[in-house]
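Novice: Below is the sequence, then the predicted model.
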Amino acid sequence: MTPDFLWLHLKEVPAFRALLRGVEARFYQGLEMPAPILDLGCGDGHFASLAFPGKALVGLDPGWKALREAAARRAYRWVVQAEGARLPFPSGFFGTVISNSVLEHIPDVEAVLQEVARVLRPGGYFLFCSPSHRFVEFLSVYRLFRRMGLRWAAEAYGRFFNRISRHYHCDAPEIWAARLERTGLRPLGWWFYFSRGATALLEWGHPYGLPSLLYKTLFGRWILAPWRWSLWPVERVLRPFYEEPPGAEGAYFFMIARRPDGR
């Protein structure tokens, strides 16, 4: 039985993050993920601890503060501080590399993909997700400005939201597939997720999530009252969007790639 990833995230992280990460956590269930597994850009390890507990061998991130949290959470056997473009592992070491909503934040992303291809063994899998080329179009304020005929304001808002989200890449899956091919990885398929409604919740969840940032700073936790009775109004709003199936288009996409085994 698949865990309720929405609730598991909602009781520990802000609502907009709980919705996005809850949806993404479901995608890994049932996928082939040969060991050993590298979580590239693992952050604080919270996502891995829920999405694939006990499976990821190594969590890697350039941020030492986040890695300390990941180590305390014991989501990985080892945590390693390093840049994605200089992975400190031998070639062909990993059976699976996972990078959940990380690559969009890296300017020179092809250098990272080249390293992923190097450390994957032949036949190994690369699983990742990223904002798509539809991300800005799905933002509610962007759509409102476009309906009002204020295209300049819509484009300015899109640039602003990408800047605060630290997005360097919001590209179509076909562009990512071409990048993978250039580094020797073979895309096997992808699907879109996060509708306009879900994206609007993510968008407006940023300002509404500011109190959680204060709680995290003062008390070391995002949610002070992690109980059903206190969170049910938020859960009721998020639940229909959590249960949405992948669609023909979406603000995000999930991709599966493989290093050819040479046979």
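Specialist: That came through, no problem. Residues are numbered from 1 along each chain as shown.
Novice: CA atoms for contacts and neighbours, from now on please.
Specialist: OK.
Novice: P53 versus W222, what's the distance?
Specialist: Relative to P53, W222 is positioned 21 Å away (criterion: CA to CA, to the nearest Å).
Novice: cool, and G43?
Specialist: 15 Å.
Novice: Who has more neighbours out of those two?
Specialist: Neighbour count, other CA atoms under 10 Å: between G43 and P53, G43 has more, with 23 against 13.
Novice: Assign the more buried one to helix, strand or coil.
Specialist: Following DSSP: H, G, I helix; E, B strand; the rest coil, the label given to G43 is coil.
Novice: list the contacts for the nearest residue to it once chain neighbours are set aside?
Specialist: Spatial nearest neighbour of G43, excluding adjacent residues (CA to CA, 6 or more residues apart in numbering): A66 at 5.1 Å. Neighbouring residues of A66 by CA atoms under 8 Å, 6 or more residues apart in numbering: 43-45.
Novice: Check which helix or strand A66 maps to.
Specialist: Using DSSP states H and E, A66 maps to helix 64-73.
Novice: also this one, for the comparison:
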Amino acid sequence: MTNAELLKTFVAAYPAQPATAYWRAIEIGAIASHGLPEGLGLDLGCGDGILTDILLSATGPRQLVGIDPDPFEVEAARKFSFYQRLHVAPGDSIPEADASFDFVLSNSVLEHIPHLSPTIAEAARVLRPGGKFLFTVPAPPFRDNLSGPILPSVSRAQYLETLDRRIAHFNYLSGDQWKALAEAHGMRIDACLGYFDKPQTRRWETLSRMTGGLFYSVFGQKQRPIEIQRSLGLRALQNRARTPQVFANALSSLVDLGAPVDAHQDHWIESDTASCLLVTGRKL
């Protein structure tokens, strides 16, 4: 499945979140290009399960256990049969036995956790020896690749602080930092693969300004995007049905303008310029 095809699928799933659909198409394309390990996996930060369902349509079926601290998201994920079990719990307290999993998948989750070490320790604990992990995360160049504020009265530092608060980003680790964190918990990094270039980052930024950023401002910069979506009924609608594909296809063409999601379909980009990393490795 190409990134362009993934975009159409994500737009159908997230019609009110074009910026999210755009980012996820590139991200899930990166994971699908790499491939998922076989065996039983832990979906760390599973959310409502929609993203994982789309991922598995690209990689092939897997059996998973899902964990997420949000009870509303976990309840929505129960409709997916690939979850053997679902837990409402934080990542630093996984209610599963030691060495239970063949792999751990965490997609765009770890950047939302202020103190990462306990969560990485738990991921290591539940992995069997030789078990693999795949983490997708924003990297330090993400902030550099953004175009920044539109208004001259807003400094770049203010803009980045507000953006990080809105999208709840608490960390941007480099490859070396991921290596040190993994080694501290008995794991080894195999690769830090770059995706999401500067034009794509800025395309996401533009889409985000017009949707999530606008709503965040209108609601006084006090509610998280997911809370705003729930208050407007968008989250419930998203979990009930997808947009007809003919409309999603038309919208995806607009979303993709200027910085195609498939620009790097067949290769990774330099990790020191990439806005995001696919961090892969294994438990020793």
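Specialist: Yes, it's here. Predicted model, so just to flag it, every value in this text is computed and none were measured.
Novice: Can you find the partner of the residue nearest to G43 of the first structure in the second structure?
Specialist: Alignment note (TM-score structural alignment): A66 of the first structure maps to E73 of the second structure.
Novice: Relative to A139 of the second structure, how far out is that match?
Specialist: Separation of E73 of the second structure from A139 of the second structure (CA to CA) stands at 26 Å.
Novice: Correct me if wrong: F128 of the first structure contacts S101.
Specialist: Yes - with contacts counted by CA atoms under 8 Å, F128 of the first structure reaches S101, the gap being 7.0 Å.
Novice: between those two, what contacts are shared?
Specialist: Residues touching both F128 of the first structure and S101 (CA under 8 Å, 6+ apart): there are none.
Novice: mind listing the strands for the stretch 101-250 of the first structure?
Specialist: In the stretch 101-250 of the first structure, the strands defined using DSSP state E, counting those that start in this stretch lie at 120-131, 186-193.
Novice: closest to G205 of the first structure out of those?
Specialist: Of all those, it is strand 120-131 that lies closest to G205 of the first structure, at 16.7 Å by CA to CA.
Novice: circling back: would you tell me what the next helix or strand after the helix holding A66 of the first structure is?
Specialist: strand 78-81.
Novice: what comes up buried for the longest helix along the second structure?
Specialist: Counting by DSSP state H, the longest helix found in the second structure is helix 18-34. Neighbour counts over helix 18-34 of the second structure (16 or more other CA atoms under 10 Å) mark 18-33 as buried.
Novice: chain center to that helix: distance?
Specialist: 8 Å (CA atoms, centre = their mean, to the nearest Å).
Novice: do the same with stretch 144-162 of the first structure
Specialist: With CA atoms, centre = their mean, you get 25 Å for stretch 144-162 of the first structure.
Novice: What of stretch 153-166 of the second structure?
Specialist: Distance, centroid of stretch 153-166 of the second structure to centroid of chain: 21 Å (CA atoms, centre = their mean).
Novice: how far away is the counterpart of E27 of the second structure in the first structure from Y208 of the first structure?
Specialist: Mapped onto the first structure by TM-score structural alignment, E27 of the second structure lines up with E24. Separation of E24 of the first structure from Y208 of the first structure (CA to CA): 22 Å.
Novice: The spatially closest residue to I226 of the second structure that is not a sequence neighbour and Y14 of the second structure, how far apart?
Specialist: Nearest in space to I226 of the second structure, with sequence neighbours left out and distances taken as CA to CA, 6+ apart, is R235 at 7.7 Å. According to CA to CA, R235 of the second structure and Y14 of the second structure sit 9 Å apart.
Novice: okay, these two: which has more neighbours?
Specialist: Y14 (24 against 20).
Novice: separation between that one and T243 of the second structure?
Specialist: Counting by CA to CA - Y14 of the second structure and T243 of the second structure are separated by 8 Å.
Novice: returning to what we had before: list the helices and strands the longest helix of the second structure packs on?
Specialist: Helix 18-34 of the second structure sits against helix 3-13, helix 50-59, strand 187-195, helix 198-208, helix 245-255, with contacts defined as 3 or more CA pairs under 8 Å, 6 or more residues apart in numbering; DSSP states H and E.
Novice: Can you say which of the ones you listed is nearest to D262 of the second structure?
Specialist: For D262 of the second structure, the closest of those is helix 3-13, at 5.2 Å, according to CA to CA.
Novice: list the buried ones in the closest one?
Specialist: For helix 3-13 of the second structure, by 16+ other CA under 10 Å, it's 3-4, 6-13.
Novice: Next, the mean deviation of the helix holding A66 of the first structure compared to the second structure.
Specialist: When the second structure is overlaid, helix 64-73 of the first structure sits 1.2 Å from its aligned residues on average, using mean CA distance after the TM-score superposition for the first structure.
Novice: Hmm, P90 and E122 of the second structure touching each other?
Specialist: No - using CA under 8 Å as the test, E122 of the second structure is too far from P90 to be in contact (10.2 Å).
Novice: center of the first structure - which residue?
Specialist: S101 (2.6 Å; CA atoms, centre = their mean).
Novice: Read off where stretch 122-136 of the first structure ends up in the second structure.
Specialist: Stretch 122-136 of the first structure covers residues 129-143 of the second structure once aligned (TM-score structural alignment).
Novice: And stretch 189-200 of the first structure, by the same measure?
Specialist: Under TM-score structural alignment, stretch 189-200 of the first structure corresponds to residues 191-202 of the second structure.
Novice: So which residues make contact with the matching stretch?
Specialist: Stretch 191-202 of the second structure has contacts (CA under 8 Å, 6+ apart) with 26-27, 30, 142, 145-147, 175, 258-261, 264, 268-281.
Novice: Take those and keep only those in helices.
Specialist: Those of these mapping onto helices are 26-27, 30, 142, 145, 175, per DSSP H.
Novice: Run a quick neighbour tally on L218 of the first structure.
Specialist: Neighbours of L218 of the first structure using other CA under 10 Å come to 10.
Novice: coming back round to it: corresponding residue for the residue nearest to the centre of the first structure in the second structure?
Specialist: Under the alignment (TM-score structural alignment), S101 of the first structure pairs with S108 of the second structure.
Novice: Quick one: residues contacting that match.
Specialist: Counting by CA under 8 Å, 6+ apart, the residues that S108 of the second structure touches are 135-138.
Novice: Could you rerun that using 10 Å?
Specialist: 24, 27, 44-45, 135-138, 169, 276, 278 (CA atoms under 10 Å, 6 or more residues apart in numbering).
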